[in-house]
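A.B. asks: Structure, please.
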Amino acid sequence: MNPKHRSSTFVLVIAILALAVLMLRFPRASWEAGVRGLAIWWDVLFPSLFPFFVISEVMLGFGIVHFLGKLLDPLMKPLFRIPGSGGFVMAMGFASGYPVSAKLTTKLREERLVSREEGERLVAFTTSSDPIFLIGAVSVGFFGNPKLAGALAVAHYGSALLVGVLMRFYGAKAAPSTAETGAPDSAPCPGPEAAPRFSLRAAVKAMHEARMLDGRGLGELLGQAIASSLKLMTVVGGLVVFFSVMLEVLTASRVIDVLHSGVRLLLPALALPPELADSLVGGLFEVTLGAKASAAPQGVPLMFKAAAAAFILSWGGLSVHAQVASILNGADLRYFPFLIARIIHAFLSSIILLLLWRPLMGSVPAFVPEALEIGSHRGWGAVPGMFTLFLIIAASLVILSLLAVIIHRIVVYIKKKTEK
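C.D. replies: Down below sits the predicted model:
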């Protein structure tokens, strides 16, 4: 065994043994934390994730992803250097939250619709909080301030798109090829003079070819989608319970106080209130706990508390990181680019919120009624709203893709006229 792997395995074994000892030392706290984690999984995560896992696999089998991929190529390739099928992942990921985009990206990779580096770029910026949690739970529930929803949304999703633009430079020297991926969607991005195509006929043809290539009937396709989605939901539930228990025993044993003290010393150096330390440490492990704690400190300006919430939502918590890592492990996609992207996303979102605090908070009242309506549903009642958001995002991306083609042709026409 490699000495580096041997040392990491030794550290992991020691950490697991220490956690087991703490669970035996605090059995009641461990039990209660496990029950809470299971309740979160069953009441919140299962109804909000499971339908999207199933629907996305069915849409892939019917070729709808290939249809959207052809339509979105003119937008996604120049902007993010990923195939148009990545637009489907972005729409689903932004609408339903983590870790849906990781699951869909691995499916695209299995179908060879994206290369390895394209998949890593894609999952890096499409992993985000879902709007219902950001609006209903954080803005309305934790902060009691519906007006905050617009500011958090702009900071969170705007910084996610910026991360996508930054990640386009990742793996720049390794251009993908059709031979490597087996799909035209993953061909190298067109040069600046190549005219991007927006063809409904080509999209329908791609959908038909993908459907014929898949060949499974609706019953078989639906059954396999449900089986694989249930398997993944079991993994997600286990990780949620594990991190819930781990955080509880670390808190009960006061080990977490060491982290609190370190962060409290660091925050004043960054011109931030030290009272935010508890929320940031909680958010390091679990996004819901950290976001809730960010609204609690008394005497801290709302601007800084909202920035802490934006940081936590974009980081996602180690629980989400473990879910994404376990999903990526099913393909050949690496976790490290995702980790770097989460760090960049967390800092970018909090910085954007602080810089744009006054204009954002002064221009979002019209957003409040819709936010309240979306955020009022939880559990299974949230599914129609999330699917509606997916359709809105997908339609918006198609319109932007068409506009990108039109603008490109206008620029090329003007350039030719000036050269003459």
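A.B. asks: Every contact and neighbour count from this point should use C-alpha atoms.
C.D. replies: Fine.
A.B. asks: Show me which helix runs longest in this protein.
C.D. replies: Selection of the longest helix in the chain by residue count, based on DSSP state H, yields helix 383-419.
A.B. asks: Counting by contacts, list what it packs against.
C.D. replies: With contacts taken as 3 or more Cα pairs under 8 Å, 6 or more residues apart in numbering; DSSP states H and E, helix 383-419 sits against helix 46-61, helix 64-80, helix 85-96.
A.B. asks: could you dump those helices to TSV with distance to residue 398 and mean neighbour count?
C.D. replies: What follows is these, written out as TSV (distance: least, Cα to Cα, whole Å; neighbours: other Cα atoms under 10 Å):
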stretch	distance to residue 398	mean neighbour count
helix 46-61	17	20
helix 64-80	6	24
helix 85-96	9	27
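A.B. asks: Looking at these, spot the one closest to residue 379.
C.D. replies: Between residue 379 and those, the shortest gap by Cα to Cα is with helix 46-61, which sits at 5.5 Å.
A.B. asks: Packing partners of the closest one?
C.D. replies: Using 3+ Cα pairs under 8 Å, 6+ apart, helix 46-61 is in contact with helix 85-96, helix 100-110, helix 200-214, helix 218-252, helix 383-419.
A.B. asks: again, only using 7 Å
C.D. replies: helix 218-252 (3 or more Cα pairs under 7 Å, 6 or more residues apart in numbering; DSSP states H and E).
A.B. asks: To compare with the earlier structure, here is another sequence to fold:
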Amino acid sequence: MFRSKLKTIFLAASVTIMAASLITYPQEAFSASIRGLNMWWEIVFPSLLPFFIVSEMLIGFGVVKFIGVLLEPFMRPLFKVPGVGGFVWAMGMASGYPAGAKLSARLRQEGSLTRVEAERLASFTNCSNPLFIFGAVSVGFFHNAHLGFVLAASHYLGNFCVGLLMRFYGKDERMTRSSRHKRLKIREALAALHRTRIKDNRPIGKLLGDAVTSSIQTLLMIGGFIILFSVVNKILFHLHITAFLAKGIEVLFSSLGFPEMLSIPFISGLFEITLGSQLTSQVQEATLLQQAMVTSFILAFSGFSVQAQVASILAQTDIRFQPFFIARIVHGIFASIFAFVLWDPIYIKFADTGIPPNAVPVMLQQNAQLFTSAHSIIAFAGPLITIGSLLVYIVILFKRRNG
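C.D. replies: Sure, this is the predicted structure:
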């Protein structure tokens, strides 16, 4: 009872301080809000919307169940999750935060996952997409194209290790039918696909409409969190809370031989990954390796902004948020270690061949240019895609209410 009252007082005081800060720093809050809004409608919305819609349709048509049967012999021994986790993992890497959590929650709602399996899956399928790592961070912030390969390798290897570690989490709630020894069967996968399509008897138009509305509703929620935490981050800076928290991080960084100037970017990155990565790239006193290690942790931790998005999505089910939060800390540690370990074999090896920092080897150059070009195109056409999608969303809602 006392803890509950204490929590109530803390939450009320926090919201009151935030409201007073918005009144005290209106211009700063407005500029931070505009920054979050631009990030959402230029990059986040147009890049995530197609993946969300296609994912919903793949689930409805039974394709995910088909993939799940095929991947069961791979996903079950490694991660102790059903084969459908392979689809969630792939879509999470391709589309970025918080697609893994949304798909894990979606599969939990339809009964394809137990609660423990969903918690395991959500913990290692949420990651940054290559578009953001290469286009925004390595090229946009560091102006160093092949640094993206170090960041991406450490990020995804760290996520893989988190998945292996999370297989030991929790106790399975049900026994699966000897899936560990099950062979890959195309016929059984096709049968599962057909059963799922028949069970979901919605017409194609209804399925598409549901996919669009569900995806846009999720993205509207994501946009609200992005704007909110952009403002919160700015307010904390002006209230000198960021500097106060950074004092504790300075002790840790000093013991590791890192410059103290990285502490404020690190704290900022704990709230919002884009700002934290940008500030880290601007610390001249740190070596590029130190910047890469800090940035790797920030990308893996994913920031309280993304974690709030995930918490909101998981709250629609019985999936607990705590395993996801712990996994983000573990992922950050793994990613930083991998950035250190892979620095010599990947980055230094390229540097020794005389390749300039803003270039990559010929074999990899096309991939880096592809991610960078795609990021630029989305940033340019993003607002038009967002506005057009919102208009379609309004039309669908209008027709359903008047139909």
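A.B. asks: on that earlier part again, distance to residue 238 of the first structure for the helices and strands packed on helix 383-419 of the first structure - can I get that in a markdown table?
C.D. replies: As requested, those are exported to a markdown table (distance: least, Cα to Cα, whole Å):
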| stretch | distance to residue 238 of the first structure |
| --- | --- |
| helix 46-61 | 12 |
| helix 64-80 | 30 |
| helix 85-96 | 20 |
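A.B. asks: Between those, which one is closest to residue 195 of the first structure.
C.D. replies: Set against residue 195 of the first structure and scored by Cα to Cα, these come closest in helix 64-80, at 8.7 Å.
A.B. asks: Taking helix 200-214 as reference, get the angle to that closest one.
C.D. replies: Helix 64-80 of the first structure and helix 200-214 are oriented at 120 degrees to each other (axes from the mean of the first three to the mean of the last three Cα atoms, to 10 degrees).
A.B. asks: Average separation of helix 64-80 of the first structure from the aligned part of the second structure, please.
C.D. replies: Taken over the aligned residues, the distance from helix 64-80 of the first structure to the second structure averages 0.4 Å (mean Cα distance after the TM-score superposition for the first structure).
A.B. asks: Where does that helix end up in the second structure?
C.D. replies: Helix 64-80 of the first structure corresponds to residues 63-79 of the second structure when matched by TM-score structural alignment.
A.B. asks: Report the distance from the matching stretch to the chain centre.
C.D. replies: Between the centre of stretch 63-79 of the second structure and the centre of its chain there are 22 Å (Cα atoms, centre = their mean, to the nearest Å).
A.B. asks: can you check stretch 105-121 of the second structure too?
C.D. replies: A distance of 18 Å separates the centroid of the chain from that of stretch 105-121 of the second structure, by Cα atoms, centre = their mean.
A.B. asks: Where does it end up in the first structure?
C.D. replies: Alignment of stretch 105-121 of the second structure against the first structure: residues 106-122, by TM-score structural alignment.
A.B. asks: residues in contact with the matching stretch?
C.D. replies: For stretch 106-122 of the first structure, contacts defined as Cα atoms under 7 Å, 6 or more residues apart in numbering pick out 82-83, 86, 105, 167-168, 171, 176, 181-183, 185-186, 328, 331-334, 337-338.
A.B. asks: Can you select the buried ones from those in PyMOL?
C.D. replies: The buried subset of the contacts of stretch 106-122 of the first structure, as determined by 16 or more other Cα atoms under 10 Å, is captured in PyMOL by this line:
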select buried, resi 82+83+86+105+167+168+176+181+183+185+186+328+331+333+337+338
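A.B. asks: Which members of the contacts of stretch 106-122 of the first structure are positioned in strands?
C.D. replies: Residues from the contacts of stretch 106-122 of the first structure lying in strands, with DSSP state E as the criterion: none.
A.B. asks: what about the counterpart of residue 284 of the second structure in the first structure, neighbour count?
C.D. replies: Superposed on the first structure with TM-score structural alignment, residue 284 of the second structure falls opposite residue 298. Neighbour count of residue 298 of the first structure, defined by other Cα atoms under 10 Å: 9.
A.B. asks: tell me the secondary structure for residue 298 of the first structure?
C.D. replies: At residue 298 of the first structure the chain is in coil, as set by DSSP: H, G, I helix; E, B strand; the rest coil.
A.B. asks: separation between it and residue 351 of the first structure?
C.D. replies: According to Cα to Cα, to the nearest Å, residue 298 of the first structure and residue 351 of the first structure sit 22 Å apart.
A.B. asks: What of residue 89 of the first structure?
C.D. replies: 26 Å.
A.B. asks: Pull out the buried residues from stretch 374-389 of the first structure.
C.D. replies: For stretch 374-389 of the first structure, a neighbour-count test (16+ other Cα under 10 Å) marks 374, 375, 376, 377, 378, 382, 383, 385, 386, 387, 389 as buried.
A.B. asks: repeat for stretch 23-37 of the first structure
C.D. replies: Neighbour-count burial for stretch 23-37 of the first structure [16+ other Cα under 10 Å]: 23, 26, 29, 30, 33, 34, 36, 37.
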